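Visitor: can't give you the sequence, but here's the structure:
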């Protein structure tokens, strides 16, 4: 029986600032009828595994892994590569991970497929200039069908002339065939009137919640109309949107991203880069999420932090044209882990995360992956945490 048939058979009040509380803090849940305190999640390191740099697999270059999810139909994991078809066509990988309470023992890739356009062709490299290129960033396995939902950031051209490529959330079959796309909120649209997502700061984070009934997405950085990017003195607000499976917006909320943790090297041609590359719904609470914040500063390296956040009590901002200077009650969050304190061999460009198997201790494993950008001085790092 083919893998496709097998899976089908199996499938049948915080304002603009925030305080980093320790992971053991107990946060009250405002709003709703349940005011019992909820203890914030805690995390500890189980282990890690480094994938060989530019590993050749079935004629493709493994790297740029910016999203990961677990397929309940097969037990495997699926990784998305953010190669924009420069090396090979935009694609995803499947893999078996040997992870238990004693660490990450093996990462074995089992398959790869390109994402296909509606006409069945692969996506071209951006140099083609036909407005069809994509920038893959996140992938989730549909908890109902085990099809793949994947997000791409599109492209806001640096200059007038090249076509705008809009961000999107698409559906694909197990071999990459195009199945459709999710309608996105109007304020996720890139416009040349300096509105919408900044360049390279659109959709990097999606997650299913409420037993597959809700798809939540987050833009990586603040929309242009919502205020400036974070700096060493101030954080920023990014929009988190809950939608039904057919696209109806159920609510949009402001998540507070931390300020930049260090001063950028003034001699570097690159400025700091920070934002939300991944968000993950808690399986038993449709309003609660793990949120990954990733920051890079020239001369200081990466700062990776994991937060426990909730939309309960937060302002629904979907009707607000701009968040700048508005009295917004943001999502509350509590620090779960600062990767500098976990004991990792290196802290790199971590961008993807998913729940793994439950552990004998009662904790839930959390699998994370870093995007090496195909660079010689970076790594593809698979990290496993135990979350309580």
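Guide: Nice, I can see it. Quick caveat, the model's predicted, so the values are computed rather than measured. Residues are numbered from 1 along each chain as shown.
Visitor: Please count neighbours and contacts with C-alpha atoms only from this point.
Guide: Noted.
Visitor: where does residue 9 fall, helix, sheet strand or coil?
Guide: At residue 9 the chain is in helix, as set by DSSP: H, G, I helix; E, B strand; the rest coil.
Visitor: Just confirm residue 104 contacts residue 98, I think it does.
Guide: Yes: Residue 104 is in contact with residue 98 according to CA atoms under 8 Å; the separation is 6.0 Å.
Visitor: neighbour-wise, which of those two wins?
Guide: Set residue 104 next to residue 98 and count neighbours by other CA atoms under 10 Å: residue 104 wins out with 20 against 11.
Visitor: From residue 77, how far out is that one?
Guide: Here the distance between residue 104 and residue 77 works out to 14 Å (CA to CA, to the nearest Å).
Visitor: Are there residues contacting both of the two? Which ones?
Guide: Common contacts of residue 104 and residue 77, defined by CA atoms under 8 Å, 6 or more residues apart in numbering, comprise residue 97.
Visitor: Mind checking what secondary structure residue 228 has?
Guide: coil.
Visitor: again but with residue 365, I slipped
Guide: Under three-state DSSP, residue 365 comes out as strand.
Visitor: how about it, what does it touch?
Guide: With CA under 8 Å, 6+ apart, residue 365 has these contacts: 355, 356, 357, 358, 359, 384, 385, 386, 387.
Visitor: same thing but 6 Å
Guide: By CA atoms under 6 Å, 6 or more residues apart in numbering, the contact list for residue 365 reads 356, 357, 358, 385, 386.
Visitor: Below is an additional structure, to be compared with the one above:
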């Protein structure tokens, strides 16, 4: 095992795994990648197979192993990349390469096999300074020679969110521009009047099946578009489809986040000490050119997390590309609940990452989800969940 500048194996990651039978319907293939689907195939049968837990406080490669907020699978090497949301405070902003071997339809071990830790560089070529970044989502590039990742930034201090490309050794390559509507704007009194909300920005990232488009989704609505999710209100988040080569927006659609599942019943532990409840999209995963899986995370202090997995589609949804603000008349993306961890009786914890995994012995595809331990705050732990998914 190596620390810091681990060179990841080449792989096709997400885009290669999307050609799975039963999830894409009829597709054309170009150089091994899925092209435009002839028809959308909606996953219907999702089951939880196994969960492994890593205790909070675990240290690997001299830094805390925690805060895992994004994950992606390399089908060729069988390795995963997992991004920590450490704001360069507990350790440097970083990602891990790891393996999660399977034994049939279950994890083969009781912990991941870690292969390396790689520190991410800022535009300066040096590691990020403390609180200068908030990493959230990560995906391999189609050729396996690089990585795309997001930061939520910090709207409260004017730090913008971003989508960047990095080398597998963590070096800065380029930044994909976001539309002006996403930029934080503050009034003279300091009130946020437009742009992404603080800590509710780019939690989700995926690639189109052919790897030509980058797709992101905001955790909650842009300030000018509508309210954040509440106990009684949905939130109109934006799903953005951009050209990967140029970064130019190609389409935007409204994805409605459901209301918060539960009201808080107790305050958060010190030093916070306040009652807290929220809900948002924590990750997105492409099924084909129009359909996606989304993870919605609801939290209420004193209650815990409620994690739901949805199918959603841009077919028939209004294209709001270029709009500075929504009117409220837009037709949102269709969505359907696929799996609810709460009703299954499973404590999923703080799930923030999802990826297609290897094919299972019964022919179904696997999904691997990861839960962020918040570095031990409020009792959270790192969890890896293994699910199977079929379209029939």
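Guide: Ah, there it is. Quick caveat, the model's predicted, so the values are computed rather than measured.
Visitor: Dump the contacts of residue 365 of structure 1 to CSV, plus secondary structure, neighbour count and distance to residue 300 of structure 1.
Guide: Output for the contacts of residue 365 of structure 1, formatted as CSV (DSSP: H, G, I helix; E, B strand; the rest coil; neighbours: other CA atoms under 10 Å; distance: CA to CA, whole Å):
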residue, secondary structure, neighbour count, distance to residue 300 of structure 1
356, strand, 22, 31
357, strand, 16, 34
358, strand, 15, 35
385, strand, 25, 24
386, strand, 25, 27
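Visitor: and which of the residues you listed is nearest residue 292 of structure 1?
Guide: Ranked by distance to residue 292 of structure 1 (CA to CA), the contacts of residue 365 of structure 1 are led by residue 385 at 13.4 Å.
Visitor: Which residue in structure 2 aligns with that closest one?
Guide: By TM-score structural alignment, residue 385 of structure 1 lines up with residue 387 in structure 2.
Visitor: cool, residue 224 of structure 1 as well?
Guide: Using TM-score structural alignment, residue 224 of structure 1 pairs with residue 223 in structure 2.
Visitor: same question, residue 180 of structure 1
Guide: Match for residue 180 of structure 1 (TM-score structural alignment): residue 174.
Visitor: ok so that match is a strand residue?
Guide: Yes: according to three-state DSSP, residue 174 of structure 2 belongs to a strand.
Visitor: Surely residue 224 of structure 1 and residue 193 touch.
Guide: No: using CA atoms under 6 Å as the test, residue 224 of structure 1 is too far from residue 193 to be in contact (9.8 Å).
Visitor: Please say which of those two ends up with more neighbours.
Guide: Each of residue 224 of structure 1 and residue 193 has its neighbours counted (other CA under 10 Å); residue 224 has more, 18 against 7.
Visitor: Could you measure from the more buried one over to residue 39 of structure 1?
Guide: Distance, residue 224 of structure 1 to residue 39 of structure 1, using CA to CA: 35 Å.
Visitor: To which residue of structure 2 is residue 108 of structure 1 aligned?
Guide: Aligned counterpart of residue 108 of structure 1 in structure 2: residue 113 (TM-score structural alignment).
Visitor: Look at the residue lying closest to that match once chain neighbours are set aside and say how many residues are nearby.
Guide: The spatially closest residue to residue 113 of structure 2, leaving aside those adjacent along the chain, is residue 99, at 5.0 Å (CA to CA, 6 or more residues apart in numbering). Neighbour count for residue 99 of structure 2, taken as other CA under 10 Å: 18.
Visitor: how close does the spatially closest residue to residue 152 of structure 1 that is not a sequence neighbour get to residue 171 of structure 1?
Guide: Excluding the flanking residues, the one nearest residue 152 of structure 1 by CA to CA, 6+ apart is residue 136, at 4.2 Å. Applying CA to CA, the value for residue 136 of structure 1 to residue 171 of structure 1 is 12 Å.
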